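Visitor: I'll drop the sequence and a predicted model, then ask my questions.
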Amino acid sequence: MANIKKAAVLGASGYTGVEVIRLLQHHPKLEIAALTGHSRAGERAGDVFANTAHLGLPDLQDWKDISWSDIDVAFACLPHGASQETIVEILPHVDTVVDLSADFRLRDPDLYENVYGRTHNFPEILETAVYGLSEWAREPLANAKLIACPGCFPTCTLLPLLPLLKDDLIETSSLAVSAITGVTGAGRKASLGLSFTELAEGAHAYGVGNHRHAPEIDQIVERVTGQKTTVSLTPHLVPMNRGMITTTVVSLKKGRGYNDLRESLKAAYQNSKFVTVLSEGEVPQTRHVRGSNRCHMNVFQDRTADTAIVIAVIDNLTKGSSGQAIQNYNLSQGWDENLGLDMIGFFP
């Protein structure tokens, strides 16, 4: 037991928090030592999520009441805007903080304020956070103190696009992403628009023209390619709990073709444990990655020779959030990135 590290899950009463709990039950080197929940402090974990009642988890408490000297890593599953002050308070007392919110994703504090509508009070710490798109951040993640996990839309968008951009196969000037997500992406808060009768048997776009994940995608595209871009992201909400699919129509660079794109993706992820480039012609489906840390992707010829269609799917709660958070922590410790994540998805 000397090699077991102690983990705290902040915001354990939310969807990403309980997903971290679910996954850590299978992790051989991590043990949950503390759970927090701002409005649920003092309650038993099994009363907050009945499916955890048999696990013998610690009761939820206020984060200020935790003995942080006993904690090695904190998984901060807190709302956007509520993370930065808490994280800065606990950062000196733990080896690693893995932040699942957006508070440390954007390097520019002015951009953060513009996107999230509040000031970032710790720009000097903002610059030190490692952006944890796992497959593209293995070296920076080594021994990272503060890990900023990507949003679910950026994860599902960037994983298939980054190899194509890095290999200079597609134009950066015309990246238009259409995305579909399940309802858990909106969190567990009560809302009229997320109630069953308001949401069922329909679908709608939201954040049209100004979704807050678009600047995050721009930032990473520029970091990889050195070229500024403005990605068009249009998300749609559909009545399913888990899942995300992104469809991007890309313009090919002159002299490039569909086969170049397939070969680029296959080369980029040939040794990946979690990213699969499907067989030619096979369409990615969210049901095939549900409950897993996997991303399935493929590329298709469009009707015109100078465009192609890139499709990827993930589970927004797992690879899009909590699973990637654990993958990032594994990488930061020099462990097998598969620890705690080597499970098949839910089916059906």
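Guide: In hand now; what should we look at?
Visitor: C-alpha from now on. contacts and neighbour counts both.
Guide: Noted.
Visitor: all helices of this structure, in order?
Guide: Assigned by DSSP state H, the chain shows helices spanning 15-24, 45-48, 84-90, 109-116, 123-126, 138-141, 152-166, 196-199, 214-225, 258-268, 323-332.
Visitor: make TSV out of those and add mean neighbour count.
Guide: Conversion of the helices of the chain to TSV gives the following (neighbours: other Cα atoms under 10 Å):
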stretch	mean neighbour count
helix 15-24	22
helix 45-48	18
helix 84-90	16
helix 109-116	16
helix 123-126	14
helix 138-141	17
helix 152-166	22
helix 196-199	12
helix 214-225	18
helix 258-268	18
helix 323-332	26
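Visitor: turn those helices into a markdown table, including distance to V289.
Guide: Below are those laid out as a markdown table (distance: least, Cα to Cα, whole Å):
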| stretch | distance to V289 |
| --- | --- |
| helix 15-24 | 15 |
| helix 45-48 | 26 |
| helix 84-90 | 31 |
| helix 109-116 | 30 |
| helix 123-126 | 32 |
| helix 138-141 | 23 |
| helix 152-166 | 12 |
| helix 196-199 | 23 |
| helix 214-225 | 22 |
| helix 258-268 | 18 |
| helix 323-332 | 12 |
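Visitor: quick one: closest of the ones you listed to S232.
Guide: helix 214-225 (7.0 Å; Cα to Cα).
Visitor: what does that closest one rub up against?
Guide: For helix 214-225, contacts defined as Cα atoms under 8 Å, 6 or more residues apart in numbering pick out 105-106, 154, 157-158, 162, 165-166, 227-233.
Visitor: of the residues you listed, which is the nearest to Y15?
Guide: Nearest to Y15 out of the contacts of helix 214-225 is P154 (Cα to Cα; 18.8 Å).
Visitor: ok, the closest residue to that closest one other than its chain neighbours to P140 distance?
Guide: Nearest non-adjacent residue to P154, counting by Cα to Cα, 6 or more residues apart in numbering: I217, 5.5 Å away. Distance of I217 to P140, given as Cα to Cα, to the nearest Å: 18 Å.
Visitor: quick check, G46 in contact with T52.
Guide: Yes: counting by Cα atoms under 8 Å, G46 touches T52, with 5.1 Å between them.
Visitor: ok, now which ones touch I21?
Guide: Contacts of I21 by Cα under 8 Å, 6+ apart are 9, 12, 32.
Visitor: any chance of the residues you listed in CSV, plus neighbour count?
Guide: Shown next, in CSV, are the contacts of I21 (neighbours: other Cα under 10 Å):
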residue, neighbour count
V9, 26
A12, 28
I32, 19
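Visitor: in addition, the following structure is provided for comparison:
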Amino acid sequence: MIKVGVVGATGYAGAELVRLLSRHPQVELTILTSQTYAGKQMWEVFPHLYGMVDKTLEELNIPKLVSQCDVIFTALPHGHAMPLALEVMAQGKKLIDLGADFRLKEVAVYQSWYKTEHTAQPLLASAVYGLPELYRKQIRESAIIANPGCYPTSVILGLAPLLSNRLIDPETLIIDAKSGVSGAGRGLSLKTHFSETTNNFQAYGVATHRHTPEIEQELSLLAGHEVTVSFTPHLTPMIRGILSTIYAKLTTSITTEELTKIYQQFYGGERFIRVLPAGMYPATKAVAGSNHCDLSVTVDPRTKRVIVLAAIDNLIKGAAGQAVQNLNVMYNLPEDTGLDFAGMYP
């Protein structure tokens, strides 16, 4: 059994990790930490886990945590995974970080966007960006996995076939993305107050969202040169889900059917990528509660643009589910172990 610790177990992503890992046949939940609820049972904070998870939440003790676990999941805001990563490496264990501390390879870029000093810079070179569909081999061989952000997951998976095949002009990329309010985390804030979000639809982080450099880093690697994007996220009055609509100018004459076949070939055999038939479009309801990413591609012959639609559950494929998928890759398990289920509907 793989002994697992979850740091930040009582946030939304952390709780989803606990739920998924508690049903994983190869995992033993060893330590769950929470700064706010230490001393309480996990099910006292999340009643849906009553009878499913019998663990007392603990204060974070880094040396103890790392010594008693094989893999540590950190489900914390940026800046908190660095001391854990240093201890993980010192003790020869593994880390899967759901935060942003190891996603960006350039220290200056991280510190500029996140306004935080990076105190584990020597580990950046060995950390692997945890998108299994693109970096499976590297994930299997690494001890530190930077679990991708939710918006970047949808965008990168949506654009990888186009950029890899040089089918679009990267300078024309426009990303219009929408997320449910759970993406903002469980902490109280005015912007996620019921009265503020219900019957409301609004943009936020316009031209300043911290997922922008992560998206640009990975798209640049796919394109083979530096890529700059226009990225605008929106908050929608739903709990779960991300729908990204992406526009770009085509570099060749091609039909929707031909592009769909290219996507199907690119993602052939991928357990969690569903390339939808031409004329069928992704919807957040179709992926809610699952680790799937639904993709569609449409050519607009009038404008010579391609329109890519990508839908994920921001807490599953955009966070906890992808983290479990990375765990499976690291231990050479079938990637759908603990994740082999459809979403919830309605």
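Guide: Right, received. Where do you want to start? What you see is a predicted model, and the numbers here were worked out from it, not measured in a lab.
Visitor: contacts only, for the aligned residue in the second structure for A8 of the first structure.
Guide: Aligned counterpart of A8 of the first structure in the second structure: G5 (TM-score structural alignment). By Cα under 8 Å, 6+ apart, the contact set of G5 of the second structure is 29-33, 65, 69, 71-73.
Visitor: narrow the residues you listed to those in strands?
Guide: Among the contacts of G5 of the second structure, the members found in strands (DSSP state E) are 29-33, 71-73.
Visitor: and which of the residues you listed is nearest to T298 of the second structure?
Guide: F73 (37.5 Å).
Visitor: the closest one: how many residues sit nearby?
Guide: Number of residues near F73 of the second structure (other Cα atoms under 10 Å) recorded here: 28.
Visitor: map it across to the first structure for me.
Guide: Checking TM-score structural alignment: F73 of the second structure goes with F75.
Visitor: any idea how far that match lies from A137 of the first structure?
Guide: Relative to A137 of the first structure, and taking Cα to Cα, F75 of the first structure is found at 18 Å.
Visitor: excluding chain neighbours, give the residue nearest to V18 of the first structure in space.
Guide: Going by Cα to Cα, 6+ apart, V18 of the first structure has A12 as its nearest residue, at 5.7 Å.
Visitor: list the residues that contact the one you found.
Guide: Taking Cα under 8 Å, 6+ apart as the test, what A12 of the first structure contacts is 18, 21, 35-37, 60, 77.
Visitor: just H120 of the first structure next, same as before
Guide: Contacts of H120 of the first structure (Cα under 8 Å, 6+ apart): 84, 103, 109-110, 112-113.
Visitor: repeat the analysis, applying 10 Å as the threshold.
Guide: Listed by Cα atoms under 10 Å, 6 or more residues apart in numbering, the contact set of H120 of the first structure reads 81, 84-85, 103-104, 108-113, 126.
Visitor: residue in the second structure matching V310 of the first structure?
Guide: By TM-score structural alignment, V310 of the first structure lines up with V308.
Visitor: against T172 of the second structure, how distant is its match?
Guide: For V308 of the second structure relative to T172 of the second structure (Cα to Cα), the value is 13 Å.
Visitor: between these two, what contacts are shared?
Guide: With contacts defined as Cα under 10 Å, 6+ apart, the residues adjacent to both V308 of the second structure and T172 are 247-248.
Visitor: isn't P160 of the first structure right next to A267, touching?
Guide: No: taking Cα atoms under 10 Å as the definition, P160 of the first structure is not a contact partner of A267, at 11.9 Å.
Visitor: any residues in contact with both of the two?
Guide: 261, 277.
Visitor: so where in the second structure does stretch 236-246 of the first structure end up aligned?
Guide: So stretch 236-246 of the first structure sits over residues 234-244 in the second structure, by TM-score structural alignment.
Visitor: please apply the same query to stretch 199-217 of the first structure.
Guide: Using TM-score structural alignment, stretch 199-217 of the first structure pairs with 197-215 in the second structure.
Visitor: can you point out the buried residues in that stretch?
Guide: 197, 211-215 (16 or more other Cα atoms under 10 Å).
Visitor: and stretch 228-241 of the first structure, by the same measure?
Guide: For stretch 228-241 of the first structure, by 16+ other Cα under 10 Å, it's 229-239.
Visitor: what's the straight distance from one end of that stretch to the other?
Guide: End-to-end distance for stretch 228-241 of the first structure: 35 Å, by Cα to Cα.
Visitor: same thing with stretch 19-29 of the first structure?
Guide: End-to-end for stretch 19-29 of the first structure, by Cα to Cα: 17 Å.
Visitor: distance-wise, check D167 of the first structure relative to L252 of the first structure.
Guide: The gap separating D167 of the first structure from L252 of the first structure is 11 Å, by Cα to Cα.
Visitor: mind listing the shared neighbours of these two?
Guide: With Cα under 10 Å, 6+ apart as the test, D167 of the first structure and L252 both reach 260-261.
Visitor: between the two, which one's more packed in?
Guide: L252 (21 against 14).
Visitor: the residue lying closest to that one once chain neighbours are set aside and H213 of the first structure: what is the separation?
Guide: Excluding the flanking residues, the one nearest L252 of the first structure by Cα to Cα, 6+ apart is I170, at 4.4 Å. Distance from I170 of the first structure to H213 of the first structure, counting by Cα to Cα: 21 Å.
Visitor: number of residues surrounding the closest residue to I311 of the first structure other than its chain neighbours?
Guide: The spatially closest residue to I311 of the first structure, leaving aside those adjacent along the chain, is T247, at 4.6 Å (Cα to Cα, 6+ apart). By other Cα under 10 Å, 19 other residues sit near T247 of the first structure.
Visitor: okay, T247 of the first structure and I32 of the first structure: tell me how far apart.
Guide: For T247 of the first structure, the distance to I32 of the first structure equals 37 Å [Cα to Cα].
Visitor: before we move on, what about D260 of the first structure?
Guide: 45 Å.
Visitor: OK, contacts around the residue nearest to V249 of the first structure when sequence neighbours are not counted?
Guide: In space, V249 of the first structure comes closest to I309 once its chain neighbours are excluded; the distance is 4.6 Å by Cα to Cα, 6+ apart. Contact partners of I309 of the first structure, counting by Cα under 10 Å, 6+ apart, are 247-251, 258, 298-303.
Visitor: please redo it, this time with the cut-off set to 8 Å
Guide: So I309 of the first structure contacts 247-250, 299-302 (Cα under 8 Å, 6+ apart).
Visitor: next one: A248 of the second structure
Guide: Contacts of A248 of the second structure (Cα under 8 Å, 6+ apart): 168-170, 172-174, 305-307.
Visitor: ok, how many other residues are close to the residue nearest to E16 of the second structure when sequence neighbours are not counted?
Guide: Of all residues not flanking E16 of the second structure in the chain, A320 sits nearest, at 6.0 Å (Cα to Cα, 6+ apart). Residues within reach of A320 of the second structure, counting by other Cα under 10 Å, total 28.
Visitor: sounds good, over and out.
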